[in-house]
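# Can you look at this prediction? I've put the sequence above it.
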Amino acid sequence: MLLVYTHTISPRLKYVFKHICTRILGIEVSFTTKIEAFIAHDSLKISYTKQQLSNEFFIKSHDILFEQGLNDIDINVLKWDDTKCFFFNGEKSAIPFDVFAASFYLLSRYEEYLPHVKDEYGRFLATESIAFKNGFLHQPVVDIWAHKFKEALQSHFPEFVFPQKQYSIKPIIDVPSPYHYKLKGIMRSFGGVVKDIFALKLKNLYNRFMVIFGLKHDPYDTFKYIVNKQKQSKFKFLFFFLIGDYSTYDKGINPNKKQFISLIKHVADYCEVGLKTSFFAIDSFSVLKKEKQKMEDILNTTLKASRQSFSKLNLPESYRNLIELEILEDYTMGYVNQIGFRAGSCTPFFFYDLDYEIQTPLKIHSYHVMDYVLLKNQSLLDKKKTLNKIINEVKQVNGEFVPVFHNYTFSDIERWQGFKELFNIILESGHEN
């Protein structure tokens, strides 16, 4: 066990030390404000305060972990070997940066509470983040810093044996609509036909009728393929089905249709299933509650995980609503248009409520790449290079890689050519040493 001596044991301090020491490095941590208890401890120990006591392992503390609420913080990002960091410590500290304060800033999403420009859906933009502006969005810096801290600690306590963590994968299959043409109802199908005629999309029109009359397979119906992939993989896939009402933003299937309900139940026999909340559920607790209840009725079990429509988050309200409904995990944290680590970590972490100054029970699994962003790469070779790069970043710190694919990504639609191969690369990465 690691003992941390500090002048004040604050909720922020406990939160971030537990993430870095316990969740990333696998060692238990406890805290003391008593010098006698610190001296008497005969295993791993560090002092985290303003002044070094003697010649112990010392990290000079930044004020952010002892503050409350939001403050105007001056951040100066500097190079640190092959990565970057902020909250520079000076020479007396065992490591040159206060990695705990910097990690707290990223994990709590401190910057998302500050004034910023939003996109047309009201989302926090990657380009507004400190990580993007300073060129470290592509790295899981919190995990990298944790390993740098571990190396320094290891040299100070060479006899201590750290546990080994394994690289893992959590493939997400997002299902905004399970079918392209099927189960859309008479009015929506008629509207689609009219649209195809006016746009002169004759091939689309032909395919639509072939699918509706059962003469062709619906292109979005790739569930048999994905379930077969699940059977071959040791990593559990997590599906998110949209069951909210039809709207400008959500074009799903009526959740009362028996065929759709059967599909969700069938997938749940092999994979984990969560709720993809509708766009309007993001701002409405009653709509969210209704959708959660509906999904629980279909699954006949308690809903564990959610993912918000359009990857939109309103902090802290979005997460507070999930907590109130006792949803334990969320997979919304990430960027639709950028590859990388929105919260700086590839280890699941708990949501810290900056207004109430508490660690909540909601576990955040931030995703690192969405299929859409890979479309920016013209060739399949470039897509593979981009994907392998982000996988290697996670592997180097034995983190959890979370990619988001959609059911239609596995279709034969031209723009998604080669994506089955990309998905195979992800699955195979978990079986390599």
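Yep, that arrived. Computed from a predicted model, the values in this text were never measured in an experiment. Residues are numbered from 1 along each chain as shown.
# okay, CA-based contacts and neighbour counts for the rest of this
Fine.
# ok, so what distance separates the residue lying closest to residue 380 once chain neighbours are set aside from residue 239?
Spatial nearest neighbour of residue 380, chain neighbours left out: residue 418 (6.5 Å); criterion: C-alpha to C-alpha, 6 or more residues apart in numbering. Distance, residue 418 to residue 239, by C-alpha to C-alpha, to the nearest Å: 21 Å.
# For the stretch 301-433 of the chain, just list every one of the helices.
Secondary structure of the stretch 301-433 of the chain (DSSP state H, counting those that start in this stretch): helices at 317-324, 371-374, 380-396, 419-429.
# adding another structure so you can compare the two:
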Amino acid sequence: MSQTILLFTEKITNRIHYIFDFILCYFSGIDYKTTTDFNEFNQSDLPKINFSNQFLDEEINLEVDDILIENEIRSSINYNSLHEVGKCFYWLSRYEEYNSPKENFDKHNRFLGSDLDYSQPIVDIICYEIQAKIKAKYPELNFKQRVFKQINTHDVDYAWKYLHHSQKIKFGSIGKKLIKGNLAEFKQQFNVLNRKQKDPYDTFDYLKNLAQKHQIETIFFWLLGDYSTFDKNHNWENKEQQKLIKEISTWAKIGIHPSYQSNNDNTLLTTEINRLQIITNSDVKLSRQHFIKLQLPITYQQLLINQISEDYTMGFAHKIGFRAGTSTPYKWFDLTTNQQTLLTIYPFVAMDVTLKNYLKLTPKEAIQELKSLKQTIKNVNGTFITLFHQSNLNEEWLEWRKVYESIFND
């Protein structure tokens, strides 16, 4: 039997091509071609899907929603009125983020979510349901075998707490501790600066050992913006930091962590990417926004202009779960241009700061949540991506090493 499906639709649009590219080609490994000629469809010997609002007794019928045949972005949509393919498009295109009210965004303009259920990868589940319909009618048709994958990602907002700062920052920090009487912190800083104690944010060897022991793909996103209220990293020209980045690039991937400021000044993104390229002497293709600041479509459009091909920002700062309704990396569709783009989105499902600071979970509770999320993704053979800051594994975060280590368990 042919591994190509013939799709009948009364109107061929970019949105229809995009969503079936995902469902059939990318997710299922099946080729397809479209036709608006009912006679061609009726007479074809190929496996067939009727994607229209006329029901055909002998065929697989999937209903089409208006959002797939129009070009505009509506001000509101009743999600529950959508059919399965329309729901997939709604999730992947992030349609809801274009027309959500202001109360669905926080003070940093980050999407808080709506009343939708983000606890399940609904798009992946729907894709398997569609596969089941196809398989029931065409049992000889074979879908590709999806394989569970895990990617551990780390945002480096600052490489060290005390080491390798400028003299001004170093002595200013020491002075503040003495004035406030923080003798314990003063002693710690003194010991670190005199190399009697390891810098508390220097957990890179710990992360390296775990990654290599378990053979898990690992990515570090490095903040190289200029110092500001929300960007408190080391200067990008810091030689020790440059040395560290080069060393880590020998065993992990390195991506850019665009600064908070770069969201308001597009030229800064280009500058920061160029800085990382100078340090690594290689093209920068991976990114995740600092503060999870993702504003559609502007953020992704700017990444494409700067030739970023993979972005890992798709997730929540305030909650865990599936912001785009999937655990499958996918191509971004720009609703404003009505085009599929070359940018691949890698959704993450949980961040350390979310678990501890926003959800107020204990380490034990966080372990259970991550275990559940990982199993949910295994059930659909998706990609399990977490976000842990390398600076959040010591001091008041020390117990969270158990949480981090738990994600390596089956």
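Structure's in. What do you need? Owing to the predicted nature of the structure, the values given are computational and were not obtained by experimental measurement.
# which one of residue 418 and residue 239 of structure 1 has more residues nearby?
Remark: of residue 418 of structure 1 and residue 239, residue 239 carries more neighbours, 27 against 17, as counted by other C-alpha atoms under 10 Å.
# List the residues that contact that one.
172-175, 271-274 (C-alpha atoms under 8 Å, 6 or more residues apart in numbering).
# Most neighbours of all those residues, which one?
Most surrounded of those: other C-alpha under 10 Å gives residue 274, at 29 neighbours.
# What helix or strand is the alignment partner in structure 2 of it located in?
Using TM-score structural alignment, the partner of residue 274 of structure 1 in structure 2 is residue 255. Assigned by DSSP states H and E, residue 255 of structure 2 falls within strand 253-256.
# Identify the residues contacting that strand?
Taking C-alpha under 8 Å, 6+ apart as the rule, strand 253-256 of structure 2 contacts 218-224, 245, 248, 272-273, 276, 284-288.
# cool, stretch 350-367 of structure 2 as well?
Under C-alpha under 8 Å, 6+ apart, the answer for stretch 350-367 of structure 2 is 315-321, 370, 385-389, 392, 399-400, 402-403, 406-407.
# Tell me the buried residues within these.
Using 16 or more other C-alpha atoms under 10 Å as the burial test, the contacts of stretch 350-367 of structure 2 include 315-321, 370, 385-389, 392, 400, 403, 407 as buried.
# Mind checking which of those residues land in strands?
When DSSP state E is applied, those are split such that 385-387 fall in strands.
# ok, back up a step: mean deviation (superposed) between the strand holding residue 255 of structure 2 and structure 1, please.
With mean C-alpha distance after the TM-score superposition for structure 1, strand 253-256 of structure 2 departs from structure 1 by a mean of 0.4 Å once superposed.
# which bit of structure 1 covers the following helix or strand past that strand?
Later in the chain than strand 253-256 of structure 2, the nearest helix or strand by DSSP H and E is helix 266-280. Under TM-score structural alignment, helix 266-280 of structure 2 corresponds to residues 285-299 of structure 1.
# chain center to the matching stretch: distance?
22 Å (C-alpha atoms, centre = their mean, to the nearest Å).
# buried ones in that stretch?
285, 287-289, 291-296, 299.
# How about stretch 133-145 of structure 2?
133-134, 141-143.
# ok, now stretch 84-103 of structure 2?
Under the neighbour-count criterion of 16+ other C-alpha under 10 Å, stretch 84-103 of structure 2 has 84-98, 100 buried.
# got it, and stretch 166-179 of structure 2?
Those would be 170, 174, 177, for stretch 166-179 of structure 2 by 16+ other C-alpha under 10 Å.
# what do you get for stretch 279-295 of structure 2?
279-280, 284-294.
# And for stretch 249-263 of structure 2?
For stretch 249-263 of structure 2, by 16+ other C-alpha under 10 Å, it's 252-263.
# ok, the counterpart of residue 230 of structure 1 in structure 2 - contacts?
Matched by TM-score structural alignment, residue 230 of structure 1 corresponds to residue 211 in structure 2. Contacts for residue 211 of structure 2 (C-alpha under 8 Å, 6+ apart) come out as 217-218.
# give me the element residue 211 of structure 2 is part of.
Per DSSP H and E: helix 204-214 holds residue 211 of structure 2.
# And that helix against structure 1, how far off on average?
Mean for helix 204-214 of structure 2 is 1.5 Å (mean C-alpha distance after the TM-score superposition for structure 1).
# So residue 74 of structure 2: helix, strand or coil?
Following DSSP: H, G, I helix; E, B strand; the rest coil, the label given to residue 74 of structure 2 is coil.
# counterpart of it in structure 1?
Using TM-score structural alignment, residue 74 of structure 2 lines up with residue 71 in structure 1.
# Which residues belonging to stretch 214-234 of structure 1 are considered buried?
218-223, 226-227, 230.
# Adding distance to residue 395 of structure 1, write these out as CSV.
Shown next, in CSV, are those (distance: C-alpha to C-alpha, whole Å):
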residue, distance to residue 395 of structure 1
218, 37
219, 34
220, 32
221, 32
222, 29
223, 28
226, 24
227, 25
230, 21
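# and these, which two are the farthest apart?
218 and 230 (20.9 Å; C-alpha to C-alpha).
# returning to that earlier point: just checking, which of the buried residues of stretch 166-179 of structure 2 belong to helices?
Per DSSP state H, helices hold the following members of those: 170, 174, 177.
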